[in-house]
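> For reference, the sequence and a predicted model appear below.
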Amino acid sequence: MRLTSRGVALLCAAAVLLAAGFRFGYPELALLGTCAAVAVVCALGYAAGRPRLGVTRVAEPDRVARGEPATMTLTVRNAGRLRRASLVAEDRCGNQPVAVPLLRLRPGHDTTVSYPVPTHRRGVIPVGPLRVTGRDVLGLVRFSRRHGPVTDVWVHPRVHPLSAVPAGVARSLDGQIDRVPHGSITFDSLREYVVGDELRRVHWRTSARVGELMVREHVDTSLPTIVVLLDNRAVAHPVVDGSAATFESACEAAASVVAAATREGLTVSLLLVVPDSGQGGYLDRLTEADLRHGNPGDSTSRGGTRSGLSPGGGSRGGRSGDDPLRTATDRLRQQRLGDTLVFLTGPGGRADLGRLGALHGAYPSVVVAVFDPAGQPPTVGHVEPAGPAGPGGRPTGGTGGGSAGVVVIDVADGARFAAAWNGVDRW
């Protein structure tokens, strides 16, 4: 709330008129000055009254893929008893202002405005709060109020269709991803017999003790697991004009692999080289993912998350903790989180392929995608896992066509990644 130029001029005129009227004995001037001062005070009192507005936002939908349409519907209701004149409202959609007509909104009535939400970039777009501005009848005081909460619209990375996903040598009792003739099951618990259970699963000793039929319940302990490792280091992705195009492509590839694994009924795990909070669904985590700088010495990311290993999972504060990628690969090697590893990086991570080749012993299938728009044409090659990493992080085993090596996909963006992925004859 502040005085306008007209209000400041009237207040100064009131002071001059009052001073002249009392100084020189002109009651008319004093009366005029008093009227001007009362007008300013009334305007301040009018502006101090907060308009009672009810604000409701509905995003349709609130989660979309990048480039898909999304609409925000805003409803403003005047819950007060007095009519407010000359109200002007403005909503915020990300960094863009949206005008909302509220001129002379009558008590008990509402107005609805719908406008598109920009979804051309991945991320969480905050919408709101509603900013209401107004002035008194004489235009002496201008006020501004904020109403309603902030609603987030999640713009997920695009998902490109993938024909299949590598499943390593893991076994599935359902018969969907079998690579070996027999699966493995483990006893889990006992439960009461129900009609339709096989009699060979009845545990007769327990049944005799409790006086009713009890059957054994088993679980599959060898379901295939896909591990997606997204390289979110700032050194791996160049930033051009405020945007890292290769990181956006890597996020699209990660979303595509996760969607394909979920469709095939596989267990999938999403990891970031510089860890995030790990909360929310896969697509929500990819929406919030951004480039981070590992802090040498304590491995603290920009968001304050430590990338050191947990007790029992490796050393903390040692040499491996100085490099987030080295810490991540050490954890993957020691804990063996799955059967297939998919590593997605940018041109700055090309020199670290040797570290991924060293993981081939722990992960039967290792796929590396390097996104580089300025690189070579889309290719699919292999990096042999034999031999340690040489100077600059490159594997000493060289590059060849051996199927036992790490599959390396060099592409420019997410769409070409899907095409190259689907072009692989056999994982």
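Received, thanks. Keep in mind that this is a model prediction, so the values were computed, not measured.

> drop to CA atoms for contacts and neighbour counts, all remaining ones
Noted.

> in the stretch 101-250 of the chain, which spans are helices?
In order along the chain, the stretch 101-250 of the chain carries the following helices (DSSP state H, counting those that start in this stretch): 204-210, 245-263.

> among the ones you listed, which is the most enclosed?
helix 245-263 (a mean of 24; mean count of other C-alpha atoms under 10 Å).

> Tell me the buried residues in the next helix or strand after it?
Sequence-wise, the next helix or strand beyond helix 245-263 is strand 267-272, with elements assigned using DSSP states H and E. Of the residues in strand 267-272, 268-272 count as buried by neighbour count, 16 or more other C-alpha atoms under 10 Å.

> same question, stretch 357-374
The neighbour-count check on stretch 357-374 (16+ other C-alpha under 10 Å) flags 357-360, 362-373 as buried.

> Report the two of the residues you listed separated the most.
A362 and P373 (31.1 Å; C-alpha to C-alpha).

> OK, contacts around T246?
237-238, 345-346, 371-373, 412-413 (C-alpha atoms under 8 Å, 6 or more residues apart in numbering).

> one more time with 10 Å, if that's ok
Contact partners of T246, counting by C-alpha atoms under 10 Å, 6 or more residues apart in numbering, are 236-239, 252, 344-347, 370-373, 411-414.

> try this one next to it:
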Amino acid sequence: MKPTPRGLALVGGGAILIVAGFAFGYPELAVVGAAALLAAAWAVGDAAWQPRLSVARSVEPDRVARGEPCAQTLVVRNASRLRAATLIAQDACGGAPVPVPLIRLRPARDTTVTYPVPTGRRGVVCVGPLSVTRRDPLGLLGSSRTHGGTARVWVHPRTHPLAAVPVGIARSLDGRVDRVPHGNITFDALREYVIGDELRRVHWRTTARVGELMVREYVDTSLPRIVVLLDDREAAFPQPDGFEEACEAAASVLVAALREDLAAELLMLSASSAIGTGDHQSVGPSGARRVDAAPLLDRLAEARLHPGAAQPEPDTGADTTGALEQAIDRLRQYRLGDTLVYLTGAARAGDLATVGALRPRYPTIVAGVFGDPAGVPATVEGLRVLAVPDAAGFAAAWDGIGRW
């Protein structure tokens, strides 16, 4: 409970009247002061009563693209048996309060409130909890309590359709891409047996150890794989809107790759590891593999610019903090794919040259530079540079490359 300014003034004035009444022999003043203190005591007792509320929360859908509609539904029930509740309630939605009217909510009754969740910006919107504030009728004391849990809404970047998808030097076993003479099947992991698996793939030693049938999981390492390297250094994007455009371009490339059943990886300079489609596969009833793109788009929704990184070298324009170099070292050590897409807002020749040095490991390298195209090198050895103002321009330039 927290006293209001009116309550503090009433208590202070009542105490002064009681002291003045006894000191100067005016019992009337003491009576008025005692009445003020009794009113404050009654306010404490009234504010101490808290209604029993149960709150059910649902968000539909919990993952949307930027600008798509999303609704939050609250069902508030008065679990008290005796008193109706008239309360001032506010629900937190992305840091902004949303009023929730609870006027004479009778015992064992509920009310439903629905309001839209703002999806105009990419990110993760936290919704809840419901905050209920009570005041006594005189407005002397106020108490606040939270009810119910919270929910999260992932606002994914918008995607732009890409007609062309690079295939690198590899080929898929179905023959769609034919640029190497052989495929390559490699052991990947062990998993539990699923009806329909071939018994010749059972790993009997592990099965004997864990007590369940375990089978070998293989992957075709010759399948075309796309790696998206997103620059999330604050100094790389003088305008924050440029980073939003880069996230949209990354989402567009990933969605296009999944549409063509190609494996894709997402790596950010601030992250210690990549997240890929191979990490989020499920087996359908028919035994077919299904790839879930939500984790990749969730990572893009959570992406933020990291301050204090990427101070350029005056002479070379390279990153002196090593964030880019560390990412390049990981890509050089662990060959994640055969097509690399580097998205940044800085047209520093040193950074572009560092990425272009991966050409022996990645046959196809594309650099998307967002913002003012002035000052962007037209050609950099080892990669193709697409200097574009926004994600829509990136999609147009991407499809304009033609044959990969």
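That came in fine, so what should we check first? Treat the numbers as computed from the prediction; the structure is a model and nothing was measured.

> returning to what we had before: now go through the contacts of T246 of structure 1 and say which are in strands.
Using DSSP state E, the members of those that fall in strands are 344-345, 370-371, 411.

> residues in structure 1 matched by stretch 396-403 of structure 2, start to end?
On structure 1, the counterpart of stretch 396-403 of structure 2 by TM-score structural alignment is residues 419-426.

> gap between the two ends of that stretch?
Counting by C-alpha to C-alpha, to the nearest Å, the length from the leading to the trailing residue of stretch 419-426 of structure 1 is 14 Å.

> okay if I get the helices of the stretch 101-250 of structure 1 as TSV plus distance to G400 of structure 1?
Converted to TSV, the helices of the stretch 101-250 of structure 1 look like this (distance: least, C-alpha to C-alpha, whole Å):
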stretch	distance to G400 of structure 1
helix 204-210	58
helix 245-263	24
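
> A59 of structure 1 is nearest to which of those?
helix 245-263 (22.5 Å).

> Mean deviation, the closest one versus structure 2?
When structure 2 is superposed, helix 245-263 of structure 1 averages 0.9 Å from its matched positions, counting by mean C-alpha distance after the TM-score superposition for structure 1.

> gap between that helix and the chain center?
Taking C-alpha atoms, centre = their mean, to the nearest Å, the mean C-alpha location of helix 245-263 of structure 1 is offset from the chain mean by 13 Å.

> Identify the residue range in structure 2 corresponding to it.
Alignment of helix 245-263 of structure 1 against structure 2: residues 241-259, by TM-score structural alignment.

> ok, now which ones touch the residue nearest the centre of structure 2?
In structure 2, the centroid-proximal residue (C-alpha atoms, centre = their mean) is E302; its distance is 3.2 Å. Contact analysis of E302 of structure 2 by C-alpha under 10 Å, 6+ apart lists 122-125, 154-156.

> ditto for A250 of structure 2
With C-alpha under 10 Å, 6+ apart as the criterion, the residues that contact A250 of structure 2 are 157-160, 227-230, 244, 256, 266, 296-297, 300, 341-343, 368, 391.

> just G349 of structure 1 next, same as before
Contact criterion C-alpha under 10 Å, 6+ apart gives 231, 233, 235-237, 325, 370-371, 393 as the residues in contact with G349 of structure 1.
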